[in-house]
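Engineer: A structural model of the following input is requested.
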Amino acid sequence: MSIRLILGAVDNLRGIAVRTPMLTSAALNEQLGRTVWVKAENQQLTGSFKLRGAYNALALMDAETRSRGVVGASSGNHAAALALAAHRLEVPVTVVVPENLPSVKRQAIEDLGARIVPYGRLAGRRDALVHEIADRGGLTIVPSANDEQVIAGAGTVGWEMLQEHPDLTALVVPVGGGGLAAGTALAASAHNPGPRVFGAEPATADDTHRSLQAGRRISIAPPRTIADGLGHTEPARIPFHINQRLLAGVVTVPEGAISEAMAHLWRLFRLVAEPSGAVAFAGLLHALGRLPDGPVGVVVSGGNVDWNTYKTQVDTAMTRWETPLHAAAVLH
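Structural biologist: This next block holds a predicted model:
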């Protein structure tokens, strides 16, 4: 892959995806001793960055392929993005989602007219089910990460960040399948001087961290984490090879740090982040000493979260605090 694919995605998404804001907080900057810019992809259409990759992939399909329909699997955000992209381009779409998908995500998908097929998250048959549906109906699979055009669309997040703030010395992004990290790393690699790009993932779902250490893709048991969008058992093949070459490292964060990050994002920026969307901010606070000096960009990748889940996580985090910005969170 090259930067040309990302620049092509920038053109394809013009007028389709929202150019989301980058926010900063004087209180946070003073506490950390550096400037932090937060890319608010929770304000993207469908509530996450995923629209960028889904729409780019569908827009580049030929008309005959699109007319037969598409299918994709997701913990929720890719499914909603695929549903919206398909709706805009008048493409029949089926999405395979977990049985326990948060209701806010399921409702968004249903409202866009997608056909929903549930699966048991712990059964490990998601990919096989997707292939069965594709083979039976002649549908084209649109992966959430393992596709060059999906990665290129995700890479427009990093491209926008560096267009607005070319002095960023580091970018921190969440890692699930690895598409956003790979696209961001590709965008950064074309920038001179390029910032170092760090991934962040839950400590209980550390498949990418383990895989990078091993030098090959490692499969883990289905993880249990509040960051349901990052609960992968293995990094996707195409993003992994890019991340293996370009990522500066992956920070793993405990579950408590994720809920604290959600609370910080609300208190400092008035941003509602789902647990997966807050993981990169948790990574920033958890591994500040690993980042180079200078301004840092952090991606808040999504905000699709049930109210009860959100309130529980934020209330739990706030009961542990003694100061507005919990000191322990920034001194790891």
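
Engineer: Going by C-alpha atoms from here, please, whenever you check contacts or count neighbours.
Structural biologist: Will do.

Engineer: For this protein, just list every one of the strands.
Structural biologist: Taking DSSP state E as the criterion, the chain carries its strands at 22-23, 36-40, 70-73, 93-98, 115-119, 140-141, 170-174, 196-202, 249-253, 296-300.

Engineer: one more, for comparison:
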Amino acid sequence: MLTLADILEARERVRETSRHTPLEHSHTYSSMTDADVRLKLENFQRTGAFKIRGATNRIATLSRAEKDAGVVTASAGNHAQGVALAATRSGVDSKIVMPEHAPISKVKATKNYGAEVVLSGCDYNEAADRAHEIEREEGRTYVHAFDDEDIMAGQGTIGLEILEDCPDVETVVVPIGGGGLISGIATAIKERRPETRVVGVQAEGASSAASSLEKGERISLDGVDTIADGIATRRVGEHTFPYIQEYVDEVVTVSDSEIAVTLVYLLERSKTLVEGAGAVPLAATLFESFEYEADETIVPVLSGGNIDLNQLTNVVVRGLVETGRYLKIRTVLKDRPGALEDLLDIFTAHRANIYAIHHDRTSREVEMSDTEVEIELEMRGPDHVDAFLSDLREAGYAVDILA
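Structural biologist: Here you go, the predicted structure:
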């Protein structure tokens, strides 16, 4: 069983490879919640995420023969980079199997950390099957992403840092995918300060831990669907689940819309880039997914910042839509001179800034005497959007909201 002593030993093993990441009070989020919110910025960690801690500890515990044989794992992101760097720093050969369509930026980063990358399979499960084949064929040690107590112990060093930097912390909020991160952190927190509450957070579209706790046994989801790809797992780990049952006080969920809004807040107000999985603890705090008192000291763990730039663009737009900052509409005008100008007079009156406009006379969805118009707009918030749409409809325009 994982103990505090294991985590203390892990801290010594990972000290030279991982960073003691900042724990910063946020005036912005404290004002928004009336709590004392302090962000654990694990997105500032080496490789951009917490995974380097567990990977370093696991590789440090290998026997000499296992190190000589090398390691293998499957991952499309943070774990791949963590294992690659930890193995290289320990002089261990590493082979990482990544899905064929893994983002090129993550493939390059993993190679740059010294690993041999094998592209195989259309998704993580198929990549993992190939990695286990390599494990058997080459006698390598498989380094699991979360379901391993040495991995958990490494991640638990985050809990030690939180208690050192904020000894009176009342609530720690942690994302849950397979459960390795929260198992380690919760063990460290509860064994040193049992009165501190540990809250786990999952995306609504990947809520295996929440469902498993309700049933009292691990359940496997038929599928997952969330922008928080770092925690998009169908089932929590066999080894992690007992620690979640023992040490985690509550598991809650957040929606993709709430995650997107939180990512926008972090970028705009904190100047901090965080991936979807790293944003869920703050999202749960801002959107009150769990109950807390005024002035309660809350530490959301922002677990990583490795977000694909293409996904970032989509997420930011989604966040702007949810906060009433971006609006895309469609309406139909009479195909005559001045019709568009009349419409734009309403835009001017509301000071709605146009990003783009598409004027289509050929659409089969409108009469031949009409023309379809799609317009993307910069808005100033929900009240601004409501007033603008109300005036459009009062003027006789049938408006479809596209985003």
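
Engineer: rewinding a little: for the strands of the first structure, which one sits closest to Arg216 of the first structure?
Structural biologist: strand 249-253 (14.6 Å; C-alpha to C-alpha).

Engineer: mean shift of the closest one relative to the second structure?
Structural biologist: Its matched residues in the second structure lie on average 1.2 Å from strand 249-253 of the first structure after superposition (mean C-alpha distance after the TM-score superposition for the first structure).

Engineer: picking up where we left off before, and the strands of the first structure: which comes nearest Leu212 of the first structure?
Structural biologist: strand 249-253 (8.2 Å).

Engineer: Let me have the strands of the first structure in CSV, extended by distance to Pro223 of the first structure and mean neighbour count.
Structural biologist: Shown next, in CSV, are the strands of the first structure (distance: least, C-alpha to C-alpha, whole Å; neighbours: other C-alpha atoms under 10 Å):
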stretch, distance to Pro223 of the first structure, mean neighbour count
strand 22-23, 31, 16
strand 36-40, 26, 24
strand 70-73, 17, 26
strand 93-98, 14, 24
strand 115-119, 16, 16
strand 140-141, 24, 20
strand 170-174, 16, 28
strand 196-202, 9, 28
strand 249-253, 14, 23
strand 296-300, 21, 28
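
Engineer: Nearest residue to the middle of the second structure?
Structural biologist: Ala277 (1.5 Å; C-alpha atoms, centre = their mean).

Engineer: list the contacts for it?
Structural biologist: Pro175, Ala228, Asp229, Gly230, Ile231, Ser303, Gly304 (C-alpha atoms under 8 Å, 6 or more residues apart in numbering).

Engineer: Let's have these in JSON lines, adding distance to Pro167 of the second structure.
Structural biologist: As requested, these are arranged in JSON lines below (distance: C-alpha to C-alpha, whole Å):
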{"residue": "Pro175", "distance to Pro167 of the second structure": "21"}
{"residue": "Ala228", "distance to Pro167 of the second structure": "30"}
{"residue": "Asp229", "distance to Pro167 of the second structure": "32"}
{"residue": "Gly230", "distance to Pro167 of the second structure": "29"}
{"residue": "Ile231", "distance to Pro167 of the second structure": "28"}
{"residue": "Ser303", "distance to Pro167 of the second structure": "20"}
{"residue": "Gly304", "distance to Pro167 of the second structure": "23"}
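
Engineer: Among the residues you listed, give me the pair with the biggest separation.
Structural biologist: Going by C-alpha to C-alpha, the pair spanning the contacts of Ala277 of the second structure furthest: Asp229 and Ser303, at 12.6 Å.

Engineer: coming back round to it: what is the nearest of the contacts of Ala277 of the second structure to Glu246 of the second structure?
Structural biologist: Distances from Glu246 of the second structure to the contacts of Ala277 of the second structure, taken by C-alpha to C-alpha, are shortest for Pro175, at 16.7 Å.

Engineer: which residues does the residue nearest to that closest one when sequence neighbours are not counted contact?
Structural biologist: Ranked by C-alpha to C-alpha, 6 or more residues apart in numbering and with sequence neighbours excluded, the top spatial neighbour of Pro175 of the second structure is Val201, at 4.8 Å. By C-alpha under 8 Å, 6+ apart, the residues touching Val201 of the second structure are Val173, Val174, Pro175, Ile176, Val251, Val252, Thr253, Val254, Val280, Pro281, Ala284.

Engineer: Dump these to JSON lines, plus distance to Leu160 of the second structure.
Structural biologist: Output for these, formatted as JSON lines (distance: C-alpha to C-alpha, whole Å):
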{"residue": "Val173", "distance to Leu160 of the second structure": "14"}
{"residue": "Val174", "distance to Leu160 of the second structure": "14"}
{"residue": "Pro175", "distance to Leu160 of the second structure": "17"}
{"residue": "Ile176", "distance to Leu160 of the second structure": "18"}
{"residue": "Val251", "distance to Leu160 of the second structure": "21"}
{"residue": "Val252", "distance to Leu160 of the second structure": "23"}
{"residue": "Thr253", "distance to Leu160 of the second structure": "25"}
{"residue": "Val254", "distance to Leu160 of the second structure": "26"}
{"residue": "Val280", "distance to Leu160 of the second structure": "21"}
{"residue": "Pro281", "distance to Leu160 of the second structure": "18"}
{"residue": "Ala284", "distance to Leu160 of the second structure": "22"}
